[in-house]
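Asks: here are the coordinates; sequence isn't available:
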């Protein structure tokens, strides 16, 4: 599925191809903090299909408890979170923040990851696969 999107203020835009079967909800505590909400909805796109078409996001590198380093990209003007990826020049996968997609009404989460961290008042999405950590 071809998607386009961008930040709230329009300074950053992107395009990518994503597999609708790789759309999910992340309940990890990092996503809770970064989204200022209960979770992030993510849409995974293969690295070779993702392209920034306008602007240049700011990058924050987060080192997880596991030691893994993740790049978190956001707009330096409006602070919209755009994506996360592994910390490399050519990441194999981008976790695009679905709220920034123009086609967000055309996707539906099929999995929930880090479900063990889900806030107790958040109801599960119907018919999603649940993972206590990252999906397999």
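Replies: It's in. All values derive from a computational prediction rather than experimental measurement.

Asks: contacts and neighbour counts: CA atoms only from here.
Replies: Noted.

Asks: quick check: residue 7 touching residue 78?
Replies: Yes - counting by C-alpha atoms under 8 Å, residue 78 is a contact partner of residue 7 at 7.4 Å.

Asks: which one of these two has more residues nearby?
Replies: Per other C-alpha atoms under 10 Å, whichever of residue 7 and residue 78 has more neighbours is residue 7, with 23 against 13.

Asks: three-state assignment of residue 76?
Replies: Recorded secondary structure, residue 76: coil (DSSP: H, G, I helix; E, B strand; the rest coil).

Asks: alright, now check it against this:
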């Protein structure tokens, strides 16, 4: 594996972790209906890692064949969408939200825009909630957080799982 650039990531609970070395190719946002359903969201950000530069570092995903051409990998414990895989291709697509540092990979393209939400252009004009989280609520969430941290850990689970 190349040592140039390294991206790590995984699911919300930490049961599945991965590492990709090298640049992630074609970071994009897909608006197709399959990606919407797979993400449980309005779109799915993806980027390609070359298989030779990709490895699972903990656990194994479950797979759902969303078509005859594609399978989608997700955590069987917490359900986090992780991969869009075309078996036989020399790359695997990683969901950008599953990266430990998702802000490090900026999408450069959109695909399947025929299914893009018609009102997306107005998102920046939506009002912003006037009050941020209170310190008491933020502290309560932090104290009871069961989410895996955004970095590799020696062991999993870190504590008792719910």
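Replies: Great, that's in hand. Being a predicted model, the structure only gives us computed values, none of them experimental.

Asks: and whichever strand in the first structure runs longest, what other elements does it pack with?
Replies: What stands out as the longest strand in the first structure, according to DSSP state E, is strand 13-26. The contact analysis (3 or more C-alpha pairs under 8 Å, 6 or more residues apart in numbering; DSSP states H and E) places strand 13-26 of the first structure against strand 2-6, strand 40-46, strand 51-54, strand 111-113.

Asks: save the ones you listed as TSV, and put in mean neighbour count and distance to residue 24 of the first structure too.
Replies: Formatted as TSV, these follow (neighbours: other C-alpha atoms under 10 Å; distance: least, C-alpha to C-alpha, whole Å):
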stretch	mean neighbour count	distance to residue 24 of the first structure
strand 2-6	18	16
strand 40-46	22	5
strand 51-54	14	21
strand 111-113	23	5
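
Asks: tabulate these (TSV), appending distance to residue 23 of the first structure.
Replies: Listed next are these as TSV, based on distance: least, C-alpha to C-alpha, whole Å:
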stretch	distance to residue 23 of the first structure
strand 2-6	13
strand 40-46	4
strand 51-54	18
strand 111-113	7
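
Asks: residue contacts, the residue most central in space within the second structure?
Replies: Among the residues of the second structure, residue 98 comes closest to the average C-alpha position under C-alpha atoms, centre = their mean, at 2.6 Å. By C-alpha atoms under 8 Å, 6 or more residues apart in numbering, the contact list for residue 98 of the second structure reads 9-12, 80-82.

Asks: now with 6 Å?
Replies: Applying C-alpha atoms under 6 Å, 6 or more residues apart in numbering, we find residue 98 of the second structure in contact with 9-10.

Asks: which residue in the first structure aligns with it?
Replies: Matched to the first structure by TM-score structural alignment, residue 98 of the second structure sits across from residue 100.
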